[in-house]
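*Asks:* What follows is a predicted protein model with its sequence.
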Amino acid sequence: MELNVTGLSVARGGIPVLEGLDFTLRAGEALILRGPNGVGKTTVLRTIAGLQPPLAGQVGLEREAMAYAGHADGIKSTLTVRENLGFWADIFGTTSIDAALVAFDLTALADRVAGALSAGQKRRLGLARMVVTGRPVWVLDEPTVSLDAGAVALFAQAVRTHLAGGGMALMATHIDLGLDEARVLDVAPYRAKAPAHDDFDGSFL
């Protein structure tokens, strides 16, 4: 299985931000997208995950193979940690949440209501969702926000375990994830050219 991105161009708010992006991600590989704030990293991830259409180009892998985690933790505050993970396991048709609890050190918190968790604990729970999806491609936007050094190490190990099982990880972050084996792609050289003055109004249509 491969994720092939070819000639990808994306827009935010109707304005092209990146164009001509090419890369291939293979089983067992991780790729980190880097670039200045506002360059379009999040837009690329959302497009690849099928949450918005591209302006041009191809994403050569079915969206059903991907699991996406954005800035929101994606948890229900009135449910316990165990119930949250069980909910996502049901959605994705998987059977066990034990590996996710262990991977993100949530076992002792399994029966705590999610709304009572700290920001870091909520983030760990949100990331633990990825484990229960059973999907081979993890698409992660700034995954370690709100995490301390110990939790970042847990995340890195979870990614390594996923890769060792033939999975893939595509991430955007400014933070060192402790994944020296991951490739890095600077998306800044793919910035879209500013629209001509005559075309500026048309960018909003």
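*Replies:* Yes, it's here.
*Asks:* hey, let's count contacts and neighbours off CA atoms from now on
*Replies:* OK.
*Asks:* Report the contact partners of the nearest residue to Ser146 once chain neighbours are set aside.
*Replies:* Once flanking residues are discounted, Ser146 sits nearest to Gly120: 5.0 Å by CA to CA, 6 or more residues apart in numbering. By CA atoms under 8 Å, 6 or more residues apart in numbering, the contact list for Gly120 reads Ser146, Leu147, Asp148.
*Asks:* Below is an additional structure, to be compared with the one above:
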Amino acid sequence: MRLSGQNLTCVRGGREVFSSLDFSAASGDALAVTGPNGSGKTSLLRMVAGLLVPAEGSITLEGGEAELSLPEQAHYLGHRDALKPALTVLENLSFWREFLGGEAQNATLCLAAVALDHATHLPAAYLSAGQRRRLSIARLLAVRRPVWLLDEPTSALDAAGQELFVGLMRDHLSRGGIIVAATHMPLGIEAHDLRMGAAA
């Protein structure tokens, strides 16, 4: 499997954020997207996720499920944790399992994998920022998808949470997955670097 972008140009609010950008990542590869604020790291992830249309260029996934689009084969973990405060931890994760479709994993086991199995019946409103992030990470496990798009994935995580997430990323890559992560911090895994230019 190979994820690639060719000659990508991003325009936001009439301003060209980046242009002529190429990238490639194969099964088992992690790509760390680095660069200053405003250089287009998040915009690139949103393009791959199908949430933003390139002004020019194309993005392709070779070797994936032919009947599924790239966004249907990718998880996008953004800055904000997409949770409903009134629902419990387990209800939030169950909602995402049903919404995303595909081959669902055991929700309780996914919560155990992020060390939240003690809080399954706790409303999400009571979670700390780090716990909310862990719950969002559990969504990556609840329905298997080959491409993980991670925007500052370790934000709000303490040292134990970061170490836990490193293990999950390594496991995903060992299964032939692909990771594209926008980050200002080292990911803790071996990764190729895609350096974005300074903001215009």
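*Replies:* Good, I have the coordinates. This one's a predicted model, so the numbers in the text were calculated from it and none came from an experiment.
*Asks:* Now the TM-score, please.
*Replies:* Remark: TM-score between the superposed chains equals 0.90 [TM-score structural alignment, normalised by the length of the second structure]; 190 aligned residues with a CA RMSD of 1.4 Å.
*Asks:* that older thread, translate the residue nearest to Ser146 of the first structure into the numbering of the second structure.
*Replies:* Mapped onto the second structure by TM-score structural alignment, Gly120 of the first structure lines up with Gly130.
*Asks:* Quick check: the gap between its match and Gly188 of the second structure.
*Replies:* Distance, Gly130 of the second structure to Gly188 of the second structure, using CA to CA, to the nearest Å: 18 Å.
*Asks:* Could you do Val11 of the second structure as well?
*Replies:* 32 Å.
*Asks:* Let me see the ranges of the strands in the first structure.
*Replies:* Ranges of strands in the first structure, per DSSP state E, are 2-12, 15-26, 30-34, 56-59, 66-69, 137-141, 168-172, 183-186.
*Asks:* right, so of the ones you listed, which gets closest to Gly40 of the first structure?
*Replies:* strand 15-26 (5.9 Å; CA to CA).
*Asks:* in the longest helix along the second structure, what counts as buried?
*Replies:* In the second structure, taking DSSP state H as the definition, the longest helix is helix 159-174. Neighbour-count burial for helix 159-174 of the second structure flags Gly161, Gln162, Leu164, Phe165, Val166, Leu168, Met169, Arg170, His172, Leu173 (criterion: 16 or more other CA atoms under 10 Å).
*Asks:* okay, it sits on what stretch of the first structure?
*Replies:* So helix 159-174 of the second structure sits over residues 149-164 in the first structure, by TM-score structural alignment.
*Asks:* compared with the second structure, how much does the matching stretch deviate?
*Replies:* Its matched residues in the second structure lie on average 0.9 Å from stretch 149-164 of the first structure after superposition (mean CA distance after the TM-score superposition for the first structure).
*Asks:* so what's Leu101 of the first structure up against?
*Replies:* By CA under 8 Å, 6+ apart, Leu101 of the first structure lies in contact with Thr107, Ala110, Ala128.
*Asks:* residues contacting the residue nearest to the spatial centre of the first structure?
*Replies:* Centre of the first structure computed as the mean C-alpha position; nearest residue by CA atoms, centre = their mean is Leu140, 1.4 Å away. When contacts are counted by CA under 8 Å, 6+ apart, Leu140 of the first structure touches Leu45, Tyr68, Ala69, Gly70, Ala169, Leu170, Met171, Ala172.
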